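1. My questions are about this predicted structure, shown below with the sequence.
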Amino acid sequence: MTTTLALPGTLSLGLARGAVELRQFFRNREQVVFTFSLPAVLMILLGSILNGPTAQAGVSSGQLLAAGMIGAGIVSTSFNSVGIGIANDREVGALKRLRGTPMPAAAYFIGKMIMVAVTSVAQTVLMAAVAMLLFDLDLPADPAKWLTLLWVLVLGIVSSTLLGIAITSLTRTTNGTVAVVQMVYLVLQFISGVFVTPIRNLPRVMVDIASFFPLKWICQGFRSVFLPPEAATQEMAGTWELPMVALVLAVWCVVGLVLARVTFRWTNEAR
């Protein structure tokens, strides 16, 4: 009598792949240092230069910038790192070898998200600690704000990771992906009110463009968590618009999943 062993499910393969991704990430010391240090260093430099009073009493420019940059750090550990990492895996043939295994693309995506989730939480803790020490940013005391932090973090990780996977379809080399990813991320940081605080100081047309992308809403969600309610007057709409934050990020999760699934390729060879 012949018995057939059932193959592991997509979720099981994804969890196993996530463990591999984490080991690979933390073994690369240069990548670990760069991933965690760059957003924190930028926050320290820009916050120290731009820190000063705002029109809203009790909230400094440094606090506005720090709260937004915590959100931007999540995009750095997801969109940037995933896009560049997949391009490198494809270029060196690692993805081609994985294609010969029973692992489906969905399991590979899950593995990437697990790696991003761990690094993003660590990044958030690091950035928040720096902001508390240097810019007197307070941790939220309201349980509702902690809940907001959780869902903004989850939706931000999922949407940004999937878009990081999708953007690798635009280039065929790691260097090309680095250029595209960094340019997109840098431009979005400027027009999303990360580097320019408060966001009301930006031209309306720039903010309107940024409103189509996740970064602006991720940063707005994080500002709602770490800043007092009165600081919402510094936003373009004068409120935190949390329902809109949730809606835009949820839509990008769906759009990102479709784009990642349709455009993802295991090799640089033409389909």
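-> Nice, I can see it.
2. From here on, just use CA atoms for contacts and neighbour counts.
-> Fine.
3. ok, now how distant is V41 from G100?
-> According to C-alpha to C-alpha, to the nearest Å, V41 stands 41 Å off from G100.
4. try M127
-> Here the criterion is C-alpha to C-alpha. By it, M127 lies 40 Å from G100.
5. more neighbours, those two?
-> The residue with more neighbours, out of M127 and G100, is M127; 24 against 9, by other C-alpha atoms under 10 Å.
6. Below is an additional structure, to be compared with the one above:
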Amino acid sequence: MTATTTAAARTLDGDARLPGAWPLGLHRGALEIRQFFRQRDQVVFTFAFPVVFLFLFASIFHDDVEGSGVTASQLYVPAMMASGIMSTSFQSLGISIAVERDEKVLRRLRGTPMPPAAYFLGKIWLVLFTGILETAILLAVGTTFYDVSLPSDAGRWLDFAWIFVLGLTGCALLGIAISSVPKSARSASSVVVLPFLVLQFISGVYISVDTIPGWMLDIGALFPLKWLCQGLRGVFLPDSAKALEQAGDWEFGRIALVLAAWCVGGLVLCLLTFRWKSRRDG
């Protein structure tokens, strides 16, 4: 990585001037994506996990949901899309950055002339690429097997765009922040996966929101996953399904405010907690 960064820093006239963070971030993003796809087991697990769970839950619970005009299978499609977005951002970054810190990759990168912003831009490109691919796969499965209809008007697609961008950004920043919690690479998976698993149960991913106790929904409402699920249901399900929501409405305005707040709050957490060295290195 150091050799690649040094090579990228050379200009055509031979000067050792370092390019800006943006072109280096693009270069690192391409490198991150290539490295990701070289790990075939990780690729298969990342993209297959939510699809397999969608098939399982949609096969077990597939009856019509009373008073909603949709089936339980259709409810799971946007929920699993939201879970997939958080998986490729929060879970992926939380674990991978913790491992890179423990293996002193971050420390070596910090010792190069590369701007720190380029490292994070590279991660953002990776998360954006995998998030779009994961969402496309789940949407293809939902429309093919579970009669989920694509939006017919531009307004709903616009809603989908900002929900996706804000949700992915907030979850990615939260993943970067939580990467500082594990003390070692060995504990990274446990530290990151446990809160993500709990959030999936109390945010309407595995269990319909109309059957979750109110106090659990109130806790889930403090985090972005619940609003990401609700927003995607509002995009891909008919308005009759509003009856299942806690407030009886999609609440797009509140979704925008909460996800935007998590983008700002996640950035603040990253600035306050991120470390280039592990705790053992001081």
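-> Good, I have the coordinates. Everything quoted here is computed from the prediction, not taken from an experiment.
7. what's the TM-score here?
-> Between these two chains, after superposing, the TM-score reads 0.95 (TM-score structural alignment, normalised by the length of the first structure); 268 aligned residues with a C-alpha RMSD of 1.5 Å.
8. ok, G231 of the second structure touching W250?
-> Yes: with contacts counted by C-alpha atoms under 8 Å, G231 of the second structure reaches W250, the gap being 6.7 Å.
9. Looking at these two, which is more packed in?
-> Using other C-alpha under 10 Å as the criterion, G231 of the second structure and W250 rank with G231 on top: 28 against 22.
10. For stretch 206-222 of the second structure, give me every contacting residue.
-> With C-alpha atoms under 8 Å, 6 or more residues apart in numbering as the test, stretch 206-222 of the second structure has contacts from 57, 75-76, 79, 199-204, 226-227, 244-246.
11. In the second structure, point me to whatever sits opposite E30 of the first structure in the alignment.
-> Aligning on TM-score structural alignment places E30 of the first structure opposite D41 in the second structure.
12. Mind telling me what element that match is part of?
-> Element membership for D41 of the second structure, per DSSP states H and E: helix 40-60.
13. So for that helix, what gets flagged as buried?
-> Within helix 40-60 of the second structure, the residues that count as buried by 16 or more other C-alpha atoms under 10 Å are 46-48, 50-51, 54-55, 57-58.
14. P113 of the second structure -> the first structure?
-> Checking TM-score structural alignment: P113 of the second structure goes with P102.
15. Output the contacting helices and strands for the helix holding D41 of the second structure.
-> In terms of contacts (3 or more C-alpha pairs under 8 Å, 6 or more residues apart in numbering; DSSP states H and E), helix 40-60 of the second structure is packed against helix 21-38, helix 72-86, helix 116-145.
16. got the angle for it vs helix 72-86?
-> Orientation note: helix 40-60 of the second structure sits at an angle of 160 degrees relative to helix 72-86 (axes from the mean of the first three to the mean of the last three C-alpha atoms, to 10 degrees).
17. before we move on, the earlier item: what about the match of P113 of the second structure, distance to G47 of the first structure?
-> Taken as C-alpha to C-alpha, the span from P102 of the first structure to G47 of the first structure is 48 Å.
18. thinking again about what came up before, tell me which of the helices and strands packed on helix 40-60 of the second structure sits most buried.
-> Mean neighbour count, computed with mean count of other C-alpha atoms under 10 Å, is highest for helix 72-86 among those, reaching a mean of 28.
19. Average offset of that helix relative to the first structure?
-> For helix 72-86 of the second structure, the mean deviation from the first structure after alignment is 0.9 Å (mean C-alpha distance after the TM-score superposition for the first structure).
20. Now do that helix: distance to the chain's middle.
-> Mean-position distance between helix 72-86 of the second structure and its chain equals 13 Å (C-alpha atoms, centre = their mean, to the nearest Å).
21. Also stretch 69-81 of the second structure?
-> Taking the mean of its C-alpha atoms, stretch 69-81 of the second structure sits 19 Å from the chain's own mean (C-alpha atoms, centre = their mean).
22. equivalent range in the first structure for that stretch?
-> Aligned using TM-score structural alignment, stretch 69-81 of the second structure spans residues 58-70 in the first structure.
23. One more: stretch 144-152 of the second structure?
-> Counting by TM-score structural alignment, stretch 144-152 of the second structure pairs with residues 133-141 of the first structure.
24. How about the matching stretch, which residues are buried there?
-> Residues of stretch 133-141 of the first structure classed as buried: 135, 137-138 (neighbour count, 16+ other C-alpha under 10 Å).
25. ok, now stretch 217-228 of the second structure?
-> Result for stretch 217-228 of the second structure [16+ other C-alpha under 10 Å]: buried residues 217, 220-221, 223-228.
26. In the first structure, what stretch matches that stretch?
-> Taken onto the first structure by TM-score structural alignment, stretch 217-228 of the second structure occupies residues 207-218 there.
27. Check the separation of the first and last residues in that stretch.
-> Start-to-end span of stretch 207-218 of the first structure (C-alpha to C-alpha) is 14 Å.
28. give the contact list for P115 of the second structure.
-> Residues near P115 of the second structure by C-alpha under 8 Å, 6+ apart: 20-21.
29. do the one 3 residues further on as well
-> When contacts are counted by C-alpha under 8 Å, 6+ apart, A118 of the second structure touches 21-22, 24-26, 28.
30. if we go to 10 Å?
-> For A118 of the second structure, the contacting residues are 20-29, 124, by C-alpha atoms under 10 Å, 6 or more residues apart in numbering.
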